[in-house]
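> fold the following, please.
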Amino acid sequence: MSVLPSSTLIQQLLSGHHADPFSILGMHQTDGGLVVRALMPDATQVQVIDSKNQRAVATLDQIDDRGFFCGIIPRRKNPFRYSLRVTWSDHTQIVEDPYRFGTLLGEVDNWLLNEGTHLRPYERLGAHLTTIDDLDGVVFAVWAPNAQRVSVVGDFNFWDGRRNPMRLRTESGIWELFIPGVHSGQLYKYELIDVHGVTQLKADPYAFEAQMRPDTASLVAPLPKKVPQNARRRSANDFNAPISVYEVHLGSWRRHTDNNFWLSYQELADQLIPYVKEMGFTHIELMPINEHPFDASWGYQPLGLYAPTRRFGTPAEFRAFVDAAHKAGINVLLDWVPGHFPSDTWGLAQFDGTALYEYADPREGYHQDWNTLIYNYGRYEVRNFLAGNALYWMERYGIDGLRVDAVASIIYRDYSRAEGEWVPNCFGGNQNLEAIDFLRYTNQTIGQQRPGAITVAEESTDFAGVTLPPENNGLGFHYKWNMGWMHDTLDYMKQDPVHRKYHHNKMTFGLLYAWSENFVLALSHDEVVHGKGSLLDKMPGDAWQKFANLRAYYGFMWAHPGKKLMFMGGEFAQGREWNHDSSLDWHLLEGGDNWHHGVQRLVRDLNFCYREQTALHRLDCDPAGFSWRVVDDNENSVFAFVRRDEEGNEVLVVSNFTPVPRHHYRIGVEHPGSYSEILNTDSHYYHGSNMGNQGGIESQPIGSHQCPHSIELTVPPLCTLYLKREPA
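Below is the predicted model of the structure:
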């Protein structure tokens, strides 16, 4: 190697088009001696300083007035540790030369990242605060295999792409660079000259912190420490545990009344968590909190997949929010969106000038419904990016589970596409085989690395085996939202009670497949937006009947097999549909006791009853935990069933979905004894008519419903009753 590179190479370096800056810059042994070359635009002098004694050992010649310096170190043959004393027009400073450091990614990491099996890619890619040779700085690494050149730019180098070009690891397509002196909180991006020669500025896909819209830079931030699991949190996710989820959009649960501005993570920890605990919910599910550019996407179009949104505070404050939930005995679930991403130019789209993260063919890579791009699940590095992200939230923030958004759009190639608008798989079918493999791999990885954490699928079709283990040809989810049950039962409840007898099977059909998967009964945000009206508005009749219908429906739902989920506002019967730009209507609970208080008290009591009565949850995923008593009384729109646990404890549930009280209504029971009325949705306490059975009733030796005994009940109008057999 000669002392001075050719003018062509110097020109390429200065213009930002040289793909291998380490071959030129830094210290090199050459035939002419030990040489140091530096790229310092706007500098007037550069000296080499021996780090041992802090003495200047050479002054470099300025080869090009655009900032290229080069010089031989006299009387030195072997490389040594050095720094650079740089003189600018108005000051002099000592800087560490990024180009004196060797390769950064180890061979094993490079191999695993290349084949897409690195469990924790976020520990190597992105920006990592690191100490090398006793120097604090940041190691940057980004995957962009088709770029001609990649530089780190930020407020530490004047956003000048000439100053810090990166080293390409050709075996993996990863660019890397250690920049001493960069510290936490500084802004950065990657400046790429893409495969077409076009200069692009891209945010870091693996950034742990990001600016909030409209700004788009990444922030240097420490990788959060690992959060240990504990036995209580793990057991709270079990199939036999009572799981009652409160789904929350953090930006609109409650806002400051003076300026309609969001609450911070700290304020949410102080207000939301005690409320959830008081209401008896066991889990909080957060709609996506990944950084996202568009408020109205509610977080479902994320671009900072590894960065908690700055809308409510810092990543450390978000982690403190999760910690506060855990201290209150509440598990935290996170909505996770691995199905698509927005096409903003500073994000993942055409990252290095090619369809790197997305499918190239728009029939595979463009989502028509949401105007977004679809991840290329067949690319190992993309699968690694997503699967690693799932584990990241669990290990680094203590998230107890993920609800995976829009699974049907992931696993079907023809999802929402007309004939000719989609590409069949290699067998000519409509399933996305590589996406299915990705979901299995992700769920299997979580099961192995974070036992006790759960994944929940929002899957709207009858795809078989969503909650079966991957080794049994399933997708490997723990639970699946029961979309069919939700649609059927809400369709039933919308009917005028006089017509419900013609739709009786909508309330019973779900029991034909209730144990084909491990289900969650979800009344989510999707049911109260986009002109759908609130849950209360879906109920027919005058105000009294609307509230009574809703209370009876909630009672039926909480007793039905399956875990529970309710979107915020439903617990106090918010009257208007949800608006992400404003707070819930908490004023409905002001000005004295009213119907809204009644619904709120009922939901709280349902949660605590569900948790305390083991018969209502222990065998949620087992048909042995359920049996019908009255399934065919469509004329009276009455339903009755028994929930039981493995020890024989039972709760009899009776629902009347007409405004007509049913007196002397006989229902068979297997065991004689006293039956206590432990919950009555028509209670005066819930602002009902207070009709019932004076707290309990004795069985009679009269056979009914294929049982040797029976009880004769008063079933109030538009009401659900829970009756528990007391010990002899």
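> could you use CA atoms for every contact and neighbour count after this?
OK.
> contact partners for the residue most central in space within the chain?
Central residue of the chain (C-alpha atoms, centre = their mean): W336, 2.6 Å from the mean position. Residues near W336 by C-alpha atoms under 8 Å, 6 or more residues apart in numbering: P288, A390, L402, R403, V404, D405.
> which residues sit against stretch 721-728?
Against stretch 721-728 from outside (C-alpha under 8 Å, 6+ apart): 555, 649-655, 673-681, 696, 715.
> are any of those residues buried, and if so which?
The neighbour count (16 or more other C-alpha atoms under 10 Å) marks 555, 649-655, 673-677, 679-681, 696, 715 as buried among the contacts of stretch 721-728.
> let's see which of the residues you listed end up in strands.
Judged by DSSP state E, strands contain the following of the buried ones among the contacts of stretch 721-728: 650-655, 674-677, 679-680, 696, 715.
> out of the residues you listed, which comes closest to R311?
For those, the closest approach to R311 (C-alpha to C-alpha) belongs to L679, at 41.2 Å.
> grab the nearest non-local neighbour of A464.
Leaving out its chain neighbours, the residue that sits closest to A464 by C-alpha to C-alpha, 6 or more residues apart in numbering is G474, at 7.4 Å.
> another one to check against the first:
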Amino acid sequence: MDPDLARVAPESLQSLLQASHADPFALLGAHPVAGGMVLRTLLPGAQAVVVLDIDGRPLLELQPQDGSPLFIGALPGGSHPLRYRLHVRWSGGGETRFDDAYRFGALIEDLDVWLLAEGSHHRPYEWLGAHPVTVDGVAGTRFAVWAPNARRVSVVGGFNAWDGRRHMMRHRRECGVWEIFLPGIGEGELYKYEILGADGVVRLKADPFAFRAELRPHTASVVQRLLPGLAIDEARRRANALDAPISIYEVHLGSWQRKEDGGWLSYRELAERLVPYAVGLGFTHLELLPVHEHPFDGSWGYQPTGLYAPSARFGTPEDFRAFTDAARAAGLGVILDWVPAHFPSDAHGLAEFDGTHLYEHADPREGFHQDWNTLIYNYGRAEVRNYLASNALYWIERFGADGLRVDAVASMLYRDYSRREGEWVPNRFGGRENLEAIDFLRRMNHLVGTQRPEAITLAEESTAFPAVSRPPSPDLQGGGLGFHYKWNMGWMNDLLAYLARDPVHRKHHHDQLRFSLAYAFSENFVLPLSHDEVVHGKGSLLAKMPGDVWQKFANLRLLYGYMWAHPGKKLLFMGCEFAPWSEWNADASLPWELLGHAPHAGMQRLVRDLNRVLRSHPALYEQDTASEGFRWISHDDAAHSVLVFERRARDGRSVVVACNFTPVAREGWRTGIPAAGTWRELLNTDDPVYGGSGVTNGALRSEALPWQGEAQSIVLRLPPLGVAMFVRVD
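Modelled structure (predicted):
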């Protein structure tokens, strides 16, 4: 058969050689012609190419067209192979045999194409990215990437000498996705996408859906199988409920504890050390600063470039799954910090991905965060919303995350966030609300809530935006944002500002102390003492406290006692349980040596006992989000800076909490009590075992002497800078 039938036009040959051809599958591979079949393969660096049948028998030697690396040939009708391999002798030496990537047909199924195009695919990560699969009996990896405006996209890696001409992809124009199956490529291979953008510029991009990435400073994606999904866990659903005891230990994996040589602990080593430590302290959940892959250590993960890849700093995706498995097995929930608010502009990332502003807004007034020098997702684009929402589902389904703490929600909700007049674009109604971001958050929370009802989402939201933790309307066009919990930033700021004052002045700021109860049940709150309060020159929690050394520790014990008694779930940043003097240093281990000193060890013991008391008394957690779970007994004694209140369980059992915010011990202090009987001191932050002065109480019998509106009262010793909790025992 005439081999000239396989020749391509000069302009087509030139576009193949320049890797600018928009449809390489139309030319490369095997194609029927009158009387037979033509075969073409583009193999720069090849000296000779022979076509083999599936059993390895030679069928045809291909010839270079016009001395180019495009090898062509023709087979007569009836003898052309439906399946074939190529035997290549390379000009640099060596020979290889492999299946031709261009003999395989379209990969993404029609329904998935339609859902991807619509932006309604719940799990696009099952198709996009790199997936080791077997096609037509051949093992390899299926690659797919969304780049609708690109002129050409290639997969490049060591397997093709990073040559974008070798594996140009098929464009599925229906959904803007480029795809190809590469035989013989398996897990562990490094790869990127070489993209000829709409602007004519060639860019090397990491895979937005990569399940694994290289450790910085390297930026390639790594072929990684998708880990098996996990079934819905009813036990975790109960542990995450509004009426469950929740006490969260927030952790930065790179600095919780380090090896003797200063190196990072791996995910598996952290499973052996961190999990039992948190369980031993009585915490119910871990919250991890972002584990997404990120290029800059100093961002702590909050500027991710690999939203689907656990950071290689600590191991592989399997290693991270082993960590979350160990936490679940120990009854410890895992919450992941999640960053859909912005992304960095690193060249290998999402910025100008296909030569257009694909993931981000083109207008910097909408698409650039001045505070962080990062880019803002275009939430109005269905495919971008889908990319982010499916990522939330991915961490829950594939790694067993109990939930996601969504970072910087306030920056998403408002178009004028941290911007001056003229630096932002109003919404279509002329307002400042980011309607597209609001719609995205509702849809994301709806997706998580309907697909994984055991999981929770938590909003780091610092404004008075209404109904953050209330369900959206059925049509998702109104109502709340759909989060399960919101961080109570107002409580945190007010309380830390109050406690920073010298106790002699606190009586003038009593409203600052009790104001949080005016809105405590307007949202489902988490009370956070997070990493943000112990960095950037803010000092440690201990250093914020006034007074001498004893008073500093007493004030911090008071803070923790009041926090654990206050309505709302609890969150404490790592290390704060033993009160470091210095603020958090992300580049070193926590100062564990402090536990050799009694005041610090006492603080750790207090946190352990607060968690124990919390978990064993439903009055302290069961109605955290309901006003029925809290009642003031005394809130107006500003002169003595004293608060007394009752926490109540649904069955009526209660814990009475007395707080003294001055260093003056109050002997013979009478307070009302909600019921007659003997009231036993459950916990006192001034107990000597915590480093206190010992102004404690045992069991106190109530008297029928009305006080503070109560029919019964008790006389107690009110500890200096302390909190005492009481429970009725008969």
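> next, count neighbours for the residue nearest to A464 of the first structure.
Residues lying near G474 of the first structure (other C-alpha atoms under 10 Å) number 17.
> what about it, which SS state?
Here G474 of the first structure is coil, with the state taken from DSSP: H, G, I helix; E, B strand; the rest coil.
> which one in the second structure is aligned with it?
Alignment note (TM-score structural alignment): G474 of the first structure maps to G480 of the second structure.
> quick one: contacts for that match?
R442, P466, A467, V468, S469, R470, P471, P472, S473.
> switch to 7 Å and redo it
A467, V468, S469, R470, P471, P472 (C-alpha atoms under 7 Å, 6 or more residues apart in numbering).
> any idea how far P453 of the second structure is from the second one?
In this view, V468 of the second structure and P453 of the second structure are 18 Å apart by C-alpha to C-alpha, to the nearest Å.
> related to what we said a few turns ago, redo the contacts of W336 of the first structure as TSV? Include distance to E571 of the first structure, neighbour count and secondary structure.
Converted to TSV, those look like this (distance: C-alpha to C-alpha, whole Å; neighbours: other C-alpha atoms under 10 Å; DSSP: H, G, I helix; E, B strand; the rest coil):
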residue	distance to E571 of the first structure	neighbour count	secondary structure
P288	21	26	coil
A390	30	27	helix
L402	23	24	strand
R403	21	24	strand
V404	24	21	strand
D405	23	21	coil
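> strands along the stretch 551-700 of the first structure, start to end?
Applying DSSP state E, counting those that start in this stretch to the stretch 551-700 of the first structure gives strands spanning 563-567, 626-633, 638-644, 650-656, 662-669, 674-680, 696-698.
> just to check, L527 of the second structure is in contact with G490?
No. Checked against C-alpha atoms under 7 Å, the pair L527 of the second structure and G490 is beyond contact range at 9.4 Å.
> compare these two (neighbour count), which wins?
Between L527 of the second structure and G490, counted using other C-alpha under 10 Å, the more crowded position is L527 (23 against 15).
> map D323 of the first structure onto the second structure.
Using TM-score structural alignment, D323 of the first structure sits opposite D325 in the second structure.
> tell me the SS of its match?
D325 of the second structure ends up helix, using three-state DSSP.
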